[in-house]
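Participant: Here's a sequence, model it:
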Amino acid sequence: MSEARGSGTGRGLRPQAGRPDHRSLRRRDRHHHPEPSMTRPFLQGHSDPTVQPVPASVVEQVDAADTTLSNPKRAVISLGSNLGNRLETLQGAVDALEDTPGVRIKAVSPVYETEPWGVEPGSQPSYFNAVVVLKTTLPPSSLLERAHAVEEAFNRVRDERWGPRTIDVDIVAYADVVSDDPRLTLPHPRAHERAFVLAPWHDVDPEAQLPGRGPVAALLAALTRAGVEPRADLELRLPE
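Facilitator: Reported below is the predicted structural model:
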């Protein structure tokens, strides 16, 4: 497979007017981008899985700060999906993160299609991957809690380490924090060897640094991009 090059079409933040109820995950109405083929279980009589309560611990820490984002920290989150409607799931995760108190999405990367890691070729569907850059007043532990809540909303199952999944929401980096905390290692311990993380991150932030590892551009240049292909025909939209 030839080396894939990022399209560099990641999108920056647009001004926002108004915020939804901070205690719910809510998908915004995107009637101006109809997706008639993107059917999901909640359209068949089930509740919308993206409508989930924000954990009380998160609300307590950031409710007051949400309107101002006083002293926010920059964080990078990697998204991946290889089950169901992958693009719609990634978009739902982006929207859910933006609807979190104390979080503002600054950029959403182009989409990449990636062969699964750690399994026999052809044994699983390929992944759609993307990176989100955000500003947040949440501490790392609460951001992790929110990431897990988004995964649970999309029925993420953790039966096997390299098993297929509806959604992965991984914290790649949080400010300049380097930590060996067993619950949340920062930066992500395998980010430096994953082109499907570094390529979309580099697309939206060419000067990015992975704490403790160096420039993302240099780390990416040292990796093969075989099995990591940009999908210029697909796009994730910034929440409005």
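
Participant: C-alpha from now on. contacts and neighbour counts both.
Facilitator: Fine.

Participant: I171 contacts R146, doesn't it?
Facilitator: No. Applying Cα atoms under 8 Å as the test, I171 and R146 come out as separate, 10.6 Å apart.

Participant: Following up with a second sequence; could you model it the same way so I can compare the two?
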Amino acid sequence: MVVALGGNLAGGYGSSEALLEAALAALPAAGLAVLARSGWWRSAAWPDPTGPEYRNGVAIVAAPAGPEATLQALLTVEASFNRRRGERNAPRTLDLDLIAYGRVVMDTPDLTLPHPRAHERLFVMGPLAQIAPDWIHPVLGRTAVELAATASIGRDARPATR
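Facilitator: Coordinates of the predicted model:
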């Protein structure tokens, strides 16, 4: 399974990267074993670039409970990091998105797989291309590397340097 992690508010962690590291470390307790993870990427806030800069990354996880249960586990982890849902694309401490669950294709009121906009976002496809360059989008049939090269949102995204 592919999970995207992101945020642009540090909460009580000192930095967005520290919060994301803590969230990544919390996934196994939620039943999501981390098999691989990207480095953190940075990008301007979107759609309002005057907001705090984002940090994003991707993890490949083992999630044996099914897509809906995986989504619920991700929402539980978000809530434990004080994620509050309000205005769309507003600054946030933590965003965990289920990008793909194997080759599953589904569209329900609560979950669309693969994620309907992930392929357009360099801050998702770039990190995914780092750890799984040959990952193939279940609908588009294109690799993570190909999708990163054509992503139209977050074109300023780049690996963060410490």
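
Participant: how deep is S109 of structure 1 tucked in, by neighbour count?
Facilitator: When neighbours are counted by other Cα atoms under 10 Å, S109 of structure 1 registers 29.

Participant: Quickly note the distance from it to D181 of structure 1.
Facilitator: Relative to D181 of structure 1, S109 of structure 1 is positioned 28 Å away (Cα to Cα, to the nearest Å).

Participant: Next: P187 of structure 1.
Facilitator: According to Cα to Cα, P187 of structure 1 stands 11 Å off from D181 of structure 1.

Participant: The two: who's more crowded?
Facilitator: P187 (23 against 8).

Participant: so what corresponds to that one in structure 2?
Facilitator: Counting by TM-score structural alignment, P187 of structure 1 corresponds to P114 in structure 2.

Participant: Just give me the match in structure 1 for S80 of structure 2.
Facilitator: Using TM-score structural alignment, S80 of structure 2 lines up with A153 in structure 1.

Participant: So what's the residue count around that match?
Facilitator: Using other Cα under 10 Å: A153 of structure 1 sits among 20 other residues.

Participant: what's the mean gap between the host helix or strand of R146 of structure 1 and the aligned bit of structure 2?
Facilitator: According to DSSP states H and E, R146 of structure 1 maps onto helix 140-153. Compared with structure 2 after fitting, helix 140-153 of structure 1 has a mean deviation of 0.6 Å; criterion: mean Cα distance after the TM-score superposition for structure 1.

Participant: Flag every buried residue along that helix.
Facilitator: P140, S142, L143, L144, R146, A147, H148, A149, V150, E151, E152, A153 (16 or more other Cα atoms under 10 Å).

Participant: would a markdown table of those residues with distance to D99 of structure 1 be doable?
Facilitator: Formatted as a markdown table, the buried residues of helix 140-153 of structure 1 follow (distance: Cα to Cα, whole Å):
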| residue | distance to D99 of structure 1 |
| --- | --- |
| P140 | 17 |
| S142 | 14 |
| L143 | 13 |
| L144 | 15 |
| R146 | 11 |
| A147 | 12 |
| H148 | 15 |
| A149 | 12 |
| V150 | 11 |
| E151 | 15 |
| E152 | 16 |
| A153 | 14 |
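
Participant: counterpart of L128 of structure 2 in structure 1?
Facilitator: Checking TM-score structural alignment: L128 of structure 2 goes with W201.

Participant: rewinding a little: any idea how far G122 of structure 1 is from the match of S80 of structure 2?
Facilitator: Using Cα to Cα, A153 of structure 1 is found at 27 Å from G122 of structure 1.

Participant: swap in G227 of structure 1?
Facilitator: As for G227 of structure 1, its distance to G122 of structure 1 is 12 Å (criterion: Cα to Cα).
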